[in-house]
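*Asks:* just need the structure, nothing else, for what follows:
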Amino acid sequence: MSQDLLVTPLHALHIEMGAKMVPFAGYDMPVQYALGVRKEHIHCRESAGLFDVSHMGQLRLHGENAAKALEALVPVDIIDLPEGKQRYAFFTNENGGILDDLMVTNFGDHLFVVVNAACKEQDIAHIQAHLPADVTLEIIDDRALLALQGPKAAEVLARLNPAVSDMLFMDATKLDLLGAECYVSRSGYTGEDGYEISVPSSQAEELARTLLAYGEVEWIGLGARDSLRLECGLCLYGHDIDTTTTPVEASLLWGISKSRRADGERAGGFPGAELILNQIETKDVARKRVGLIGQSKAPVREGSKLFDADDNEIGIVTSGTFGPTKEAPVAMAYVKTEFATIGTEIFAEVRGKKLPMTVEKMPFVPQRYYRG
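*Replies:* Okay, here's the model as predicted:
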């Protein structure tokens, strides 16, 4: 392991459990365990998987105007976010590009924000540069972050605190788990029901070991995390979205609150608003993010060029793998808008061969969030 890599509070436990470790976003992280990526993926879909996502950035925003300050940086309604609720958001730049995506929770006395590991430092600087004097940003460095995902996640976590059973998708609360004050949200990055749990670093290993002692639970590494999120049509920052893609190109209109659109009561007011709102109104974008299903068995990886039937280059794959649940190659890509219609056949270049793929609606596998 490189001397320069950071480690999570659960690093020693991963080593003990036989994880294969790889560098990821500046951390030494588990990519897979003894089960292997495919079996870990299927286990999470069928039972419950435990993920260490402590490399993510955890922040608190304090102050009466915290919601107003954050809302000025995202095309999302933060001011009216109810207490005990979480919302997906993304930072935009003046050109309408996406700086990062994030999760925001209103805990009443503060906003709790989780940002991507690779963007952590730039996000902190971006927020700090735009905060008014009466709002403070607190960087949380004494907490780990665990995700318990899968159809049996609720049953398992309820053994430690039955209150989790009453939570709905995107609910968030402070709960006692094994004597630790945890921030628990019913959310995740797999498309399955499940929870994300912010736990004090000193108590993270005890919580992880307790959960792993249940027969339903297995450690899941970054490899299966990637195939799970891709099957469920969830973007990976730096791959499927970045500073060169707008939310409209990225098919993320659902992530832009109605109140922030052209006819909303708090329309605009975020970086790149004029460009983004114009794209929404005119639908005038040259390319769109789409889902692709392969017609052969060969996986189509990130970076593969895409062509039409006349051999004209029309786009590029931004994420791709073989979907263990879909039992077919799945990919996300950007294609020229005229090729973004569901059912369109296009061709991916893989090792000099053109493999047929079909534009398909995402998610490829039904999302099973618990909405009551």
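*Asks:* C-alpha from now on. contacts and neighbour counts both.
*Replies:* Fine.
*Asks:* so which bits of stretch 89-100 are buried?
*Replies:* 89-93, 95-100 (16 or more other CA atoms under 10 Å).
*Asks:* got the residues you listed as TSV, with distance to residue 11 columns?
*Replies:* Converted to TSV, the buried residues of stretch 89-100 look like this (distance: CA to CA, whole Å):
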residue	distance to residue 11
89	29
90	29
91	30
92	33
93	35
95	39
96	38
97	34
98	31
99	29
100	26
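*Asks:* could you dump those residues to a markdown table with secondary structure and distance to residue 214?
*Replies:* Below are those laid out as a markdown table (DSSP: H, G, I helix; E, B strand; the rest coil; distance: CA to CA, whole Å):
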| residue | secondary structure | distance to residue 214 |
| --- | --- | --- |
| 89 | strand | 34 |
| 90 | strand | 36 |
| 91 | strand | 38 |
| 92 | strand | 42 |
| 93 | coil | 45 |
| 95 | coil | 49 |
| 96 | coil | 46 |
| 97 | coil | 43 |
| 98 | strand | 40 |
| 99 | strand | 39 |
| 100 | strand | 35 |
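*Asks:* out of these, who's nearest residue 119?
*Replies:* Relative to residue 119, the closest of the buried residues of stretch 89-100 is residue 100; by CA to CA it sits at 6.8 Å.
*Asks:* residues in contact with the closest one?
*Replies:* Neighbour list for residue 100: 90-92, 115-116, 119, 123, 237, 242 [criterion: CA atoms under 8 Å, 6 or more residues apart in numbering].
*Asks:* need the residues you listed in TSV with distance to residue 309, can you?
*Replies:* What follows is those, written out as TSV (distance: CA to CA, whole Å):
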residue	distance to residue 309
90	36
91	37
92	35
115	40
116	38
119	38
123	42
237	30
242	29
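*Asks:* out of the buried residues of stretch 89-100, who's nearest residue 366?
*Replies:* Of all the buried residues of stretch 89-100, residue 366 sits closest to residue 89, with 22.0 Å by CA to CA.
*Asks:* helix/strand/coil for the residue nearest to the closest one when sequence neighbours are not counted?
*Replies:* Nearest residue to residue 89 in three dimensions, chain neighbours excluded: residue 102, at 5.3 Å (CA to CA, 6 or more residues apart in numbering). Three-state assignment for residue 102 (DSSP: H, G, I helix; E, B strand; the rest coil): strand.
*Asks:* let's see this one next, to set against the first:
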Amino acid sequence: MTDLLKTPLHALHLELGARMVPFAGYDMPVQYPAGIMAEHQHTRAKAGLFDVSHMGQVILSGENYETIATAFETLVPMDVLDLEENRQRYGLFTDPDGGILDDLMFANRGDHLFVVVNAACKDDDIAHMKAALEPDVKVTPVTDRALIALQGPAAEAVLAELAPVVTGMRFMDVATAEIDGAECWISRSGYTGEDGFEISVPEDAAEALARRLLAHDDVMPIGLGARDSLRLEAGLCLYGHDIDGGTLPAEAGLAWAIQKVRRTGGAREGGFPGAEAVLAQLADGPERRRVGLRPEGRAPMREGVELFEKEENGKPVGRITSGGFGPTVGAPVAMGYVPAALAAPGTRLFGEVRGKRLPAVVEKLPFVAAGFKR
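*Replies:* Okay, here's the model as predicted:
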């Protein structure tokens, strides 16, 4: 416990009465006194403030954007070159077999690419980028900034009081704004399925910004517990659980993230690690698929629960990768992998919980409609 890293907001979490837990090498708030259910519902109704400073922030710089983007496309199956300036895109690092090394966000900032990677993978991701891209593209980890997320239908109104520029931003736009003298890098994105923003702020200004946002009547601090239930209802993958090195993009339901220009027949087809396997699965369809599941009754089916086609006998056909209670849905929700033949919404399967097989019905994702500003 003594070796855990602390974010610039650590003292504020303690002051707010957070229950802290180890997560990805950091001491992080899992919930505050209001509790996970209240935090989840407040984010859906108004706005929640999340500390995501444990994530990795990285700047890729080079001779020009074309040089940077062309190099980065050797690591991801996304269209980086055609991304408009001040726009952001979801991406994936793939391995030589087409498996997912990590998922990430990247933004075209004109003279550089700004990349945000998962906390548990950031050291490996940075080493991966350095090995593949340097010296032509310089990989610079950002170590002096916090990252906070303001999520929920009231997020725009709250943040606009401090940074009016956000009212003109669409989903996945990025902008730079000065707040109380601090240069903030803002993206209109998040991990809850709600409208909202992620704000990279100098670490010495992070607590003051967090306090200003929390002073608003519509804003409540939110911990990792509600962050997880929110993203699960939104049908969003958690790396190391719903996606990993043994998962290809198409079977994970992430084919939408691979633009036409990088697919078979596209102008810049392939050219990324595992392209042959990834493109073959896009063309032929995967043998298994990530699906949403609605367990019948009130008992959640959590990660690791095996799925069966029949109530009795038979071998497992799949497995749950994320599961819990969905406060907005008012019932248990889960995601997992099943054979493609059993992936149609309405298919009835059975999850084995404490030795009993309980029914769960395949449901289209997301469980809660997205509230993004298009």
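*Asks:* out of the contacts of residue 100 of the first structure, the closest to residue 19 of the first structure would be?
*Replies:* Closest to residue 19 of the first structure, out of all of the contacts of residue 100 of the first structure and judged by CA to CA, is residue 116, at 22.2 Å.
*Asks:* number of nearby residues for the aligned residue in the first structure for residue 194 of the second structure?
*Replies:* Aligned counterpart of residue 194 of the second structure in the first structure: residue 192 (TM-score structural alignment). Residue 192 of the first structure is flanked by 27 other residues according to other CA atoms under 10 Å.
*Asks:* how about the contacts made by residue 192 of the first structure?
*Replies:* Residue 192 of the first structure sits next to 45, 149-151, 367-369 when contact means CA under 8 Å, 6+ apart.
*Asks:* inside strands: which ones of those residues?
*Replies:* residue 149 (DSSP state E).
*Asks:* so which of the contacts of residue 192 of the first structure is the most crowded?
*Replies:* Counting neighbours by other CA under 10 Å, residue 149 comes out on top of the contacts of residue 192 of the first structure with 30 neighbours.
*Asks:* residue in the first structure paired with residue 102 of the second structure?
*Replies:* In the first structure, residue 102 of the second structure lines up with residue 100, judged by TM-score structural alignment.
*Asks:* against residue 117 of the first structure, how distant is its match?
*Replies:* In this view, residue 100 of the first structure and residue 117 of the first structure are 10 Å apart by CA to CA, to the nearest Å.
*Asks:* residue 161 of the first structure too?
*Replies:* According to CA to CA, residue 161 of the first structure stands 29 Å off from residue 117 of the first structure.
*Asks:* same thing with residue 16 of the first structure?
*Replies:* Residue 16 of the first structure sits 24 Å away from residue 117 of the first structure, going by CA to CA.
*Asks:* the two - which one has more neighbours?
*Replies:* Comparing residue 16 of the first structure with residue 117 by other CA under 10 Å, the one with more neighbours is residue 117, at 19 against 9.
*Asks:* what does that one align to in the second structure?
*Replies:* With TM-score structural alignment as the criterion, the equivalent of residue 117 of the first structure in the second structure is residue 119.
*Asks:* pull the number of nearby residues for the closest residue to its match other than its chain neighbours.
*Replies:* Nearest non-adjacent residue to residue 119 of the second structure, counting by CA to CA, 6+ apart: residue 55, 4.2 Å away. By the measure other CA under 10 Å, the count of residues near residue 55 of the second structure is 19.
*Asks:* residue 55 of the second structure: what's it in contact with?
*Replies:* Counting by CA under 8 Å, 6+ apart, the residues that residue 55 of the second structure touches are 116-119, 122, 147.
*Asks:* most neighbours out of those residues, which is it?
*Replies:* residue 147 (26 neighbours).
*Asks:* map that residue across to the first structure for me.
*Replies:* Looks like residue 147 of the second structure aligns to residue 145 there (TM-score structural alignment).
*Asks:* distance check, its match against residue 117 of the first structure.
*Replies:* In this view, residue 145 of the first structure and residue 117 of the first structure are 12 Å apart by CA to CA.
*Asks:* next: residue 5 of the first structure.
*Replies:* Remark: distance between residue 5 of the first structure and residue 117 of the first structure (CA to CA) = 13 Å.
*Asks:* what's next to stretch 119-132 of the second structure, contact-wise?
*Replies:* With CA under 8 Å, 6+ apart, stretch 119-132 of the second structure has contacts from 24-25, 54-56, 58, 75, 102, 117, 138-139, 141.
*Asks:* which of those residues are buried?
*Replies:* In the contacts of stretch 119-132 of the second structure, burial by neighbour count holds for 24, 54-56, 58, 75, 102, 117, 138-139, 141, counting by 16+ other CA under 10 Å.
*Asks:* spit out the residues that contact residue 145 and residue 117 of the first structure alike.
*Replies:* Here residue 145 of the first structure and residue 117 have 55-56 as joint contacts, going by CA under 8 Å, 6+ apart.
*Asks:* trace residue 82 of the second structure over to the first structure, please.
*Replies:* Counting by TM-score structural alignment, residue 82 of the second structure corresponds to residue 80 in the first structure.
*Asks:* using the three-state scheme, assign that match.
*Replies:* Under three-state DSSP, residue 80 of the first structure falls in the coil class.
*Asks:* picking up where we left off before, and the furthest pair within the buried residues of stretch 89-100 of the first structure?
*Replies:* 89 and 95 (17.2 Å).
*Asks:* map residue 89 of the first structure onto the second structure.
*Replies:* Residue 89 of the first structure maps onto residue 91 in the second structure, with residues paired by TM-score structural alignment.
*Asks:* wait, doesn't that match sit right on residue 257?
*Replies:* Yes - at 6.8 Å, residue 91 of the second structure counts as touching residue 257 under the criterion of CA atoms under 8 Å.
*Asks:* between these two, what contacts are shared?
*Replies:* Counting by CA under 8 Å, 6+ apart, the residues touching both residue 91 of the second structure and residue 257 are residue 78.
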